[in-house]
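S.K.: Only the shape, not the letters, is given here:
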């Protein structure tokens, strides 16, 4: 909770109609002391995910005039940034598009913040900045070494933020999450991308008969069953981490970077088995070759976030995460159905 002379703190949530952004907005809207403004171009986000009463602006962070108007009108105190394009495979195929949206768009956003003297910034970073780390679980202080354009765009922005603090006094927190998944406990909002690229909703599509099978990309990695290992973190736990990060930033006025994960990992096969167990539905799987840019194992060490931010996860097992996602998907077979 934040109260500043009994006035609400205005938070501009860029990408607040997207998957992670919408869950942040839902959690933040339950807290006292905040006024939320959502900015989203709705290219990937969904207007139906935004709670009633939340101010909404349809705009793109690459539109300087729109940013100037929004900052002039709402005068935000802090910005949370979720507007990135997120597909590793797509970034390999279209690196220029990814650098334009993820880097150039962020520069425009930071320039507008500078002009309007907005000092607080929460950045949605990614585990993809680490590439193929030599140490697992991955600590916050491991040197980033991205192996795909998506991860590189996130790392570039992190470096821009550090230089911006040095030059302009910007205060920021980078939250490097691992595989966001799950859905809000109400079942009202969840994951709906077009096209869908994330593993768990793709598996649900197979379970619901919306696709004939689920592809497994590679079974020759150095893991327990040959399939990739990922650290799955519930989207609501990510949302609470963002709120904790904002509270810390206002209280301590100190820039930080944190990894957010569970400290453990599951192979692709284990996630598939968890979906079968939760849904009771069998479906076909197809083994395919590795995708370019995929890492074998990505697991986070989130100890610093837990100790410094006081962050605690609510969802600890893949079964709990899958069950929450299934609650959304089985009642929203066509997602938000707004395309």
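M.R.: Right, received. Where do you want to start? These numbers were taken from a predicted model, which means no experiment stands behind them.
S.K.: from here on, contacts and neighbour counts on C-alpha atoms
M.R.: Will do.
S.K.: Could you pull out the strands in the stretch 151-300 of the chain for me?
M.R.: In the stretch 151-300 of the chain, the segments counted as strands under DSSP state E, counting those that start in this stretch are 171-177, 179-181, 213-217, 229-230, 232-234, 256-260, 266-267, 284-288, 297-298.
S.K.: any idea of the angle the first one forms with strand 256-260?
M.R.: Angle between the axes of strand 171-177 and strand 256-260 is 20 degrees (criterion: axes from the mean of the first three to the mean of the last three CA atoms, to 10 degrees).
S.K.: and residue 76, how many neighbours?
M.R.: 23 (other CA atoms under 10 Å).
S.K.: For it, give me its contacts.
M.R.: Listed by CA atoms under 8 Å, 6 or more residues apart in numbering, the contact partners of residue 76 are 9, 10, 11, 12, 118.
S.K.: Quickly find the element holding the nearest residue to it once chain neighbours are set aside.
M.R.: With sequence-adjacent residues excluded and distances taken as CA to CA, 6 or more residues apart in numbering, residue 76 is closest to residue 10, at 4.8 Å. Here residue 10, judged by DSSP states H and E, is contained in strand 9-14.
S.K.: And here is the other one:
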């Protein structure tokens, strides 16, 4: 059987491909390369450059490969941008997901794993946040992810052969420990990525957005998860579904939060570089604090993270950044 990975040329998707290949899975990747890089896709995977809403491409993939599972990463991910251009996010994240789900049903694909987000909760004011928290997304990005989850829920309810896992990410960071993949986006908004760029001289410094949140030091608090552990959670979800597990939505995080200032200070300490930091106003859609309760992922899916340490996450991110070929992303050097 074969796993189809959408957005497999992107940051998390490329790590997922590596994880699947490590488990001797046959892997097919579809990515339109709007933000991903073809070089990031392992040559052991079969790659199709196409959009997930391209019917001819999907027909070709399902005709040429016996797909038993889809792991769906493709979509837009910048919270502040979603506030500015909401219809783009509903188009890319919701409408195109609906198209992909329909093709999965038509092709009788039984297992669907969706890249969701903690943004579906908004700013719950709870620590840690469990899956029982109410859905109050504060951005079109969060709403677009929630809408896709609701589609999957409703489709699974009337199609007994179709089951899904929606994994709600907290803040993803780091890079493959073997440096085969990492965060290579040209316009990243991920804090640890930006701080690593500042520490390696690719930026003049970084901005902290907001210092008046209701947190201990006034800056946002987040739960940072290593990207390789996140890929591992997806593989656990795949195994769970293949073994007959019921449809599930689960948080993916470590259950410990760090403020923006704490992360910046940690990057400075690990890198040994005291880069410039300036204060800026809040960004639209940013919640003050959100930390995961990942008990369900650990207990139901059998997920056991390996890199549950902020310093390790930062060290891998810095090593990847030093290996990148140029200032805006590219093949890793060496």
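M.R.: Perfect, I can see it now. Given the structure is predicted, the values throughout are model-derived calculations rather than measurements.
S.K.: Now the TM-score, please.
M.R.: After superposition, the two chains reach a TM-score of 0.96 (TM-score structural alignment, normalised by the length of structure 2), with 329 aligned residues with a CA RMSD of 1.2 Å.
S.K.: Where does the aligned partner of residue 78 of structure 1 in structure 2 sit, in terms of helix or strand?
M.R.: Using TM-score structural alignment, the partner of residue 78 of structure 1 in structure 2 is residue 69. Following DSSP H and E, one finds residue 69 of structure 2 within strand 67-72.
S.K.: Return the set of buried residues in the helix or strand following that strand.
M.R.: Next in sequence after strand 67-72 of structure 2, counting helices and strands by DSSP H and E, comes helix 79-84. Neighbour-count burial for helix 79-84 of structure 2 flags 79, 80, 81, 82, 83 (criterion: 16 or more other CA atoms under 10 Å).
S.K.: got it, and stretch 93-110 of structure 2?
M.R.: 93-98, 100-101, 103-104, 107, 109-110.
S.K.: and what of stretch 59-78 of structure 1?
M.R.: Of the residues in stretch 59-78 of structure 1, those buried (16+ other CA under 10 Å) are 59-62, 64, 66-68, 70-71, 75-78.
S.K.: cool, stretch 30-44 of structure 1 as well?
M.R.: In stretch 30-44 of structure 1, residues buried by neighbour count (16+ other CA under 10 Å) are 33, 34, 35, 36, 37, 38, 39, 40, 41, 42, 44.
S.K.: which residue in structure 1 lines up with residue 194 of structure 2?
M.R.: In structure 1, residue 194 of structure 2 lands on residue 202 (TM-score structural alignment).
S.K.: Counting neighbours, what do you get for its match?
M.R.: Neighbour tally, residue 202 of structure 1, other CA under 10 Å: 17.
S.K.: And the buried residues of stretch 59-78 of structure 1, which is closest to residue 51 of structure 1?
M.R.: residue 59 (18.2 Å; CA to CA).
S.K.: can you tell me which residues contact the residue lying closest to that closest one once chain neighbours are set aside?
M.R.: Among residues not flanking residue 59 of structure 1 along the chain, residue 41 sits closest, at 4.7 Å (CA to CA, 6+ apart). Each residue near residue 41 of structure 1 by CA under 8 Å, 6+ apart is listed here: 15, 58, 59, 60.
S.K.: Trace residue 12 of structure 1 over to structure 2, please.
M.R.: By TM-score structural alignment, residue 12 of structure 1 lines up with residue 4.
S.K.: scratch that, residue 26 of structure 1 is what I was asking about
M.R.: Using TM-score structural alignment, residue 26 of structure 1 pairs with residue 18 in structure 2.
S.K.: how many other residues sit next to residue 200 of structure 2?
M.R.: Applying other CA under 10 Å, I find that residue 200 of structure 2 has 18 neighbouring residues.
S.K.: That one touches residue 320, doesn't it?
M.R.: No: in this structure residue 200 of structure 2 lies outside contact range of residue 320 using CA atoms under 8 Å: 10.5 Å.
S.K.: still on that earlier bit, which strand or helix spans the nearest residue to the match of residue 26 of structure 1 once chain neighbours are set aside?
M.R.: Counting by CA to CA, 6+ apart, residue 18 of structure 2 lies nearest to residue 42, which is 7.0 Å off, once chain neighbours are set aside. For residue 42 of structure 2, there is no enclosing helix or strand under DSSP H and E.
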